[in-house]
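Novice: pasting a predicted model and its sequence here:
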Amino acid sequence: MEKERDDTFCTPAKHSRQTKTDIHQQEISTFVFVGLTGSALLPLNPSILEISLLAIERSDILLLAGQGLPRALNRLTMTFKPHRSPIPIRVMENTDLLDSSVESSHAINDEDFTIINNFIERLPKPVCLVSYTAEIYDYKVIRKELNRLDRNINNSGLLCTSLRKAVRQFRPNLESYELNNVYRVVCKRKSEITEESAENVVRMLTEIVSCIPGTIGWIDRNFELF
């Protein structure tokens, strides 16, 4: 009999479930900042074109205190072909991701999610995904891809949160909560990052967290099971 997989992306029945209350008894150990480029907006059926994960341990973020980027030791970036070619012009303009950039790639598949899972599994736990658009886009697109591949995510400990919600609470008077504007204002950057590649998004998220005191504590209190 084939050995049963013990990974983050599997059917919930294979694992004992943990509740949010159970996990609240521990501080989050690792924050995985998520940048994602999709081929379309929702409610269309976007595929993942690019995903970037940057894992930073709690102590490194707390020591950072707005002094720049930490020395991140765990990073994963992957690009994929869209399910339906070509890459939309809007996406190419915003991210500089071209059809030629993914010519030798394939649409995201089961093996790719295994790579992502293995990346997450090796991190100190509990692990929390941190995305800006979160439930508005990123997590929905990831779940749609998982459903397409007939894979599920268990409830045994992978957490997720929305950084946009935290920014709204800590900076309630911003004129715009578009990511580039938040990055420019909060991190006091003279110019915006115009290219919204997955890696640039991850960089902005990391700096925003380091520049807003109290964000880590907010995430400890405002997460969900993925």
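Specialist: Alright, I've got the coordinates. Numbering: from 1, shown residues only.
Novice: make it CA atoms for all contacts and neighbour counts henceforth
Specialist: OK.
Novice: and V32, how far from I116?
Specialist: 11 Å (Cα to Cα, to the nearest Å).
Novice: one more structure, for comparison:
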Amino acid sequence: MLWTVAGILGGTAAIVAVLALISIGLSVAVKNPNDPYEANTDVSALGAEEDLNIHRYEIGDCIPFGPVWNGAKFEPSIPCDGDDAFYRLEDKVDLKGSGYHDTSEQEIVAAAEEACGAEYDRYVPGEAWRDSFLISGAETGEIETVLCLRALDKPDADGFTPIYPDAGDCIERDMDMWGYSVSCESEAAYAQVDRFIQLPEVIDRFDELLDDYTDSCEDAHFSLPVHGDDIEQVMCITEM
């Protein structure tokens, strides 16, 4: 899951949250986790207090789910053992002067990968979500700082854990929860993951070549994107 955050302390700020990609000034665009392919360009203002809070985040700090996924305000960091803690800041990387800008999808992806690593913003079976936020100047669009976030390995009140399901794990009936693992003993579990098919190269999800791989799944499947419509692996599942 790739996200960009634009904001710079002491001046006009911009924040952009992206899965496919989005870029705007003095605003926040959020990606709903319901659809891994489609970017959401709805925006809302980023206040000066939020910009200050983001600037003050340090490695090891934790923040809630809300600011990342649904446009809630960025508050000061919270205790990692608190009920609302969802993400831990794994790294905070200075990219100012590196030449990346938030107006190009290629540059956004490249900046996130350089700062956080290739394992971020993609489906890694059995691993906690790794998401990136890219901070840029609203006037220049230059990406200056990248926040590398990792979800905490703990279930919520309904038993959903932000760990990408691996072979043998179970997923919930509601496809809005496609990225969470749930206990196979739970009433919410509707399918079990059988296996993953790694594609030799990315394939557009509308390309008929993808059928050669999805058709090998015995029951049902999910096509898992790298970014946008580019599929890099297929998850085969069996309904319970």
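Specialist: Arrived safely, thanks for sending. Fair warning: this is a prediction, and the values are worked out from it, not measured in the lab.
Novice: what's the TM-score here?
Specialist: Once the chains are laid over each other, their TM-score by TM-score structural alignment, normalised by the length of the first structure reads 0.27; 99 aligned residues with a Cα RMSD of 5.6 Å.
Novice: follow-up on the earlier one: who has more neighbours out of V32 and I116 of the first structure?
Specialist: Under the neighbour definition other Cα atoms under 10 Å, V32 of the first structure and I116 were set side by side, and V32 has more, 24 against 18.
Novice: A strand includes the more buried one, no?
Specialist: Yes: the assignment for V32 of the first structure (DSSP: H, G, I helix; E, B strand; the rest coil) places it in a strand.
Novice: and for it, nearest residue in space, chain neighbours not counted?
Specialist: A55 (4.3 Å; Cα to Cα, 6 or more residues apart in numbering).
Novice: next, that neighbour: secondary structure please.
Specialist: Per three-state DSSP, A55 of the first structure ends up strand.
Novice: mind checking how far it is from V186 of the first structure?
Specialist: Distance from A55 of the first structure to V186 of the first structure, by Cα to Cα: 22 Å.
Novice: between these two, who's got more neighbours?
Specialist: Higher neighbour count among A55 of the first structure and V186: A55, with 26 against 17, using other Cα under 10 Å.
Novice: doesn't T77 make contact with that one?
Specialist: No: using Cα atoms under 8 Å, A55 of the first structure is not in contact with T77, being 11.5 Å away.
Novice: from F119 of the first structure, how far out is the closest residue to R75 of the first structure other than its chain neighbours?
Specialist: Once flanking residues are discounted, R75 of the first structure sits nearest to L54: 4.6 Å by Cα to Cα, 6+ apart. L54 of the first structure is 10 Å from F119 of the first structure, where distance means Cα to Cα.
Novice: now M92 of the first structure
Specialist: Remark: distance between M92 of the first structure and F119 of the first structure (Cα to Cα) = 28 Å.
Novice: biggest helix in the second structure, by residue count?
Specialist: For the second structure, the helix that runs over the most residues, judged by DSSP state H, is helix 105-116.
Novice: which strands or helices does that one pack on?
Specialist: Under the contact definition 3 or more Cα pairs under 8 Å, 6 or more residues apart in numbering; DSSP states H and E, helix 105-116 of the second structure sits against strand 130-137, strand 143-151.
Novice: could you identify which of the ones you listed is most buried?
Specialist: Per residue and on average, the most neighbours among these fall to strand 130-137, with a mean of 28 (mean count of other Cα atoms under 10 Å).
Novice: what helices or strands is it leaning on?
Specialist: Going by 3+ Cα pairs under 8 Å, 6+ apart, strand 130-137 of the second structure lies up against strand 13-14, helix 105-116, strand 143-151.
Novice: relative to strand 143-151, how tilted is the helix or strand where E49 of the second structure lies?
Specialist: E49 of the second structure belongs to helix 48-56 when elements are defined using DSSP states H and E. For helix 48-56 of the second structure against strand 143-151, the angle by axes from the mean of the first three to the mean of the last three Cα atoms, to 10 degrees is 80 degrees.
Novice: immediately after helix 48-56 of the second structure, which helix or strand?
Specialist: Following helix 48-56 of the second structure in sequence order, the next helix or strand is strand 62-63 (DSSP H and E).
Novice: good, wrapping up.
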